[in-house]
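1. next come a sequence and a model predicted from it.
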Amino acid sequence: MAAGLKRDPVVILRIDGEDLNEFVKSPSFEPELVSIFSEIELPNGSLKDYIVKAFEKLTVDDGMPPATDPWVISNIVEPALESLGGGLDQQVTQEIFLSEFAKAVENVVQLLQEQPAIVAHSQNTFDGSGIKRLLSNKFELEKTLDSAIKSVPKDRHGKISKEYLGLALDSLAAFAGLPPLGAVNQMDSIMTEALKMFDAGDGKTVKEEEFKKLLREVIGSIMLQLEGNPVSVSINSVVHEPVASSSTLLQPSSP
């Protein structure tokens, strides 16, 4: 997912169970779990399935390293579940889930105290500012649009099908501070909706200048969406190699 995203500073977090323990003891813990339980859609899922999925929904802000990482699964999540003993295959109710997940989290806290997880964390926010900068620089805009047009095929009359607006948008994404299509789900929805607004899939062919005008309007529409509702993307990767300097280790901020 990180491909093509703006390179924001990476912070190294030492997740040792302290913040997770604070989260467990906070008044927001149970309401958060109830919300997570309602979001999990596993019609035939066991208690174990629900607990694993709930751990995946916790973030570094909660004090939990990424639960989908193989190291975290084998060293933290699976041992925490083993400590619960039997009963993980039973059908799930909210009451059972809350009770057993609380026990599992306590086990995770203990395991992280014994073996902290080192996580490389970066935050990307797409707020339309990259598009705004591009639109305000006429020379750069024209150069970028010309480059994007070169990436799409033309018919024998030099016209371009509106179906290629998505391809052109993907070509100029990096210059407009946007991720590539397919990299960020929330952004895909916004970009796809903008393309639909301008009938990108109707198959109609237009002249180059009209195509460039449509492309400008598409990114302008995306900019307005992002200015009103910025999209933040958190990227977390467990660091398996030793970190050179302990002075770079920072605790994640408490929720």
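-> Ah, there it is. Numbering: from 1, shown residues only.
2. all contacts plus neighbour counts: C-alpha atoms, from now on.
-> Fine.
3. now the helices for this protein?
-> Taking DSSP state H to define them, one finds helices in the chain at 18-25, 29-39, 47-57, 70-72, 78-82, 94-114, 129-136, 138-150, 165-172, 185-197, 208-228.
4. how far off centre is the second one?
-> Mean C-alpha position of helix 29-39 versus that of the full chain (C-alpha atoms, centre = their mean, to the nearest Å) differs by 20 Å.
5. single out the most deeply packed of the helices of the chain.
-> The highest average neighbour count among these, using mean count of other C-alpha atoms under 10 Å, belongs to helix 165-172 at a mean of 21.
6. elements contacting that helix?
-> Applying 3 or more C-alpha pairs under 8 Å, 6 or more residues apart in numbering; DSSP states H and E, we find helix 165-172 packed against helix 138-150, helix 185-197, helix 208-228.
7. turn these into JSON lines, including distance to residue 103.
-> Formatted as JSON lines, those follow (distance: least, C-alpha to C-alpha, whole Å):
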{"stretch": "helix 138-150", "distance to residue 103": "54"}
{"stretch": "helix 185-197", "distance to residue 103": "33"}
{"stretch": "helix 208-228", "distance to residue 103": "40"}
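8. looking at the ones you listed, which is nearest to residue 71?
-> Judged by C-alpha to C-alpha, the one of the helices and strands packed on helix 165-172 that comes nearest to residue 71 is helix 185-197, at 25.2 Å.
9. one step back: could you redo the helices of the chain as a markdown table and give each row distance to residue 178?
-> Formatted as a markdown table, the helices of the chain follow (distance: least, C-alpha to C-alpha, whole Å):
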| stretch | distance to residue 178 |
| --- | --- |
| helix 18-25 | 33 |
| helix 29-39 | 29 |
| helix 47-57 | 25 |
| helix 70-72 | 30 |
| helix 78-82 | 37 |
| helix 94-114 | 36 |
| helix 129-136 | 7 |
| helix 138-150 | 14 |
| helix 165-172 | 8 |
| helix 185-197 | 8 |
| helix 208-228 | 10 |
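10. structure two is appended below for comparative analysis:
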Amino acid sequence: MMGSSWNWMRRMRRRRRKTSKGDIITLADSLPKSLARPWPPLALPLPWDFPLLPTHSTPTSNTRGRICFVTLDGHLLKNYALSTDFTMDALAIFSEFKTAHLPIQSVLSRFTVEQGMPPTSNPWVIKNIVKEVLKSWPLKSANTAKPAEFVEALRGVLMGVAMRLKTTPLKMAHTVTTYDGKSLLQFLTNKHQMIKALEMTWKSLPKEEHGKLIKEYVGVALDILSPATGLPHCGTVQEMDKIVSSELKMVDGVEGGVLNRKEFKKVMVEVVGRIMNELERNPVSVSSDVVITKSIVFPTQEDNSEQRNH
């Protein structure tokens, strides 16, 4: 049940509504169109459009670094490939490459823009750089690969990527977002806003016939609170999904499987607190890379004349 509710939230879409006072975040913003209406047997009307938190007072969802514009010309990647840091990283990857039979393209995704590697999730990078370089990948079978062979083969791939970047530099927009629990601490310490947000969330959720909340909706409630807590919506950051899912397991022990209003608020505060403690111990950083420009090779006059002849 908890899993199905969590999967449902992955499909949630958000909408914004403008007023004369500016943008405000409402509970309806966090619900999909199909569910942005009262559930029976709740009474009509329900306050779907009351403010959850004004935009200006919503805590930042994370520690977001500045957007850096980086030109990858192969120099940084070449230096990394020749360093001892690369050797250690490659040896760490080797065991997983051999036991899990990882494709080499997945191995390359382990390297980052900070190391000079363009994002292998970008279709242009895959087509014009990665696939071309991997044509010379020497290891045909992971079972027979030796650690030293793997390291040198992988080094050769990175050097090949560096050579292509030298002739075709890529300009990247790069930023790192860190979830470190600070926004959750802000949510918990601002008692007035916290109680207000929890109360509105309680009113918005469907109840069973005795007016209590089924425990499986705690995950839905947590996702509705995302604008206030600073947590990403379910399904947007895989590492955060794992942490949230782990902490939501505490709800399985709820007696009777239902919560009244007071119990709901207590459980929500405890869940948020547990997530905050985990992020303080182990912050989650997510990098975002976008290729904003790439060199274009225009045909020469000789190429044009050859095309006309054909």
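-> Happy to help now that I have it. Given the structure is predicted, the values throughout are model-derived calculations rather than measurements.
11. re earlier: for the helices of structure 1, which one sits closest to residue 242 of structure 1?
-> Smallest distance to residue 242 of structure 1 across these (C-alpha to C-alpha): 14.0 Å, for helix 70-72.
12. roughly how far is that closest one from the heart of the chain?
-> On C-alpha atoms, centre = their mean, the centre of helix 70-72 of structure 1 falls 19 Å from the chain's centre.
13. how about residue 159 of structure 1, what's its match in structure 2?
-> In structure 2, the residue matched to residue 159 of structure 1 (TM-score structural alignment) is residue 212.
14. hmm, I was thinking of residue 39 of structure 1
-> With TM-score structural alignment as the matching criterion, the partner of residue 39 of structure 1 in structure 2 is residue 96.
15. again, but for residue 182 of structure 1
-> Residue pairing (TM-score structural alignment): residue 182 of structure 1 is matched to residue 235 of structure 2.
16. excluding its backbone neighbours, what's nearest its match?
-> residue 10 (4.8 Å; C-alpha to C-alpha, 6 or more residues apart in numbering).
17. residue nearest the middle of structure 2, spatially speaking?
-> With distances taken as C-alpha atoms, centre = their mean, residue 237 lies nearest the centre of structure 2, 2.6 Å away.
18. what's the closest of the helices of structure 1 to residue 120 of structure 1?
-> So among the helices of structure 1, helix 70-72 is nearest, using C-alpha to C-alpha, at 13.7 Å.
19. which part of structure 2 matches that closest one?
-> Aligning helix 70-72 of structure 1 against structure 2 (TM-score structural alignment) gives residues 123-125.
20. if we can go back for a sec, what's the local residue count around the match of residue 159 of structure 1?
-> For residue 212 of structure 2, the neighbour count with other C-alpha atoms under 10 Å is 18.
21. give me the nearest residue to it, chain neighbours excluded.
-> In this structure, residue 212 of structure 2 finds its nearest non-sequential neighbour in residue 260, 4.9 Å apart by C-alpha to C-alpha, 6+ apart.
22. structure 1: which residue goes with that neighbour?
-> Mapped onto structure 1 by TM-score structural alignment, residue 260 of structure 2 lines up with residue 207.
23. residue contacts, its match?
-> By C-alpha atoms under 8 Å, 6 or more residues apart in numbering, the contact set of residue 207 of structure 1 is 158, 159, 160.
24. mind running it again at 10 Å?
-> 154, 157, 158, 159, 160, 161, 162, 213 (C-alpha atoms under 10 Å, 6 or more residues apart in numbering).
25. show the buried residues in the residues you listed.
-> 154, 159, 160, 161, 162 (16 or more other C-alpha atoms under 10 Å).
26. just put those residues in JSON lines and tack on distance to residue 198 of structure 1.
-> Below are these laid out as JSON lines (distance: C-alpha to C-alpha, whole Å):
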{"residue": "154", "distance to residue 198 of structure 1": "19"}
{"residue": "159", "distance to residue 198 of structure 1": "17"}
{"residue": "160", "distance to residue 198 of structure 1": "14"}
{"residue": "161", "distance to residue 198 of structure 1": "12"}
{"residue": "162", "distance to residue 198 of structure 1": "9"}
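27. appreciated, that's everything.
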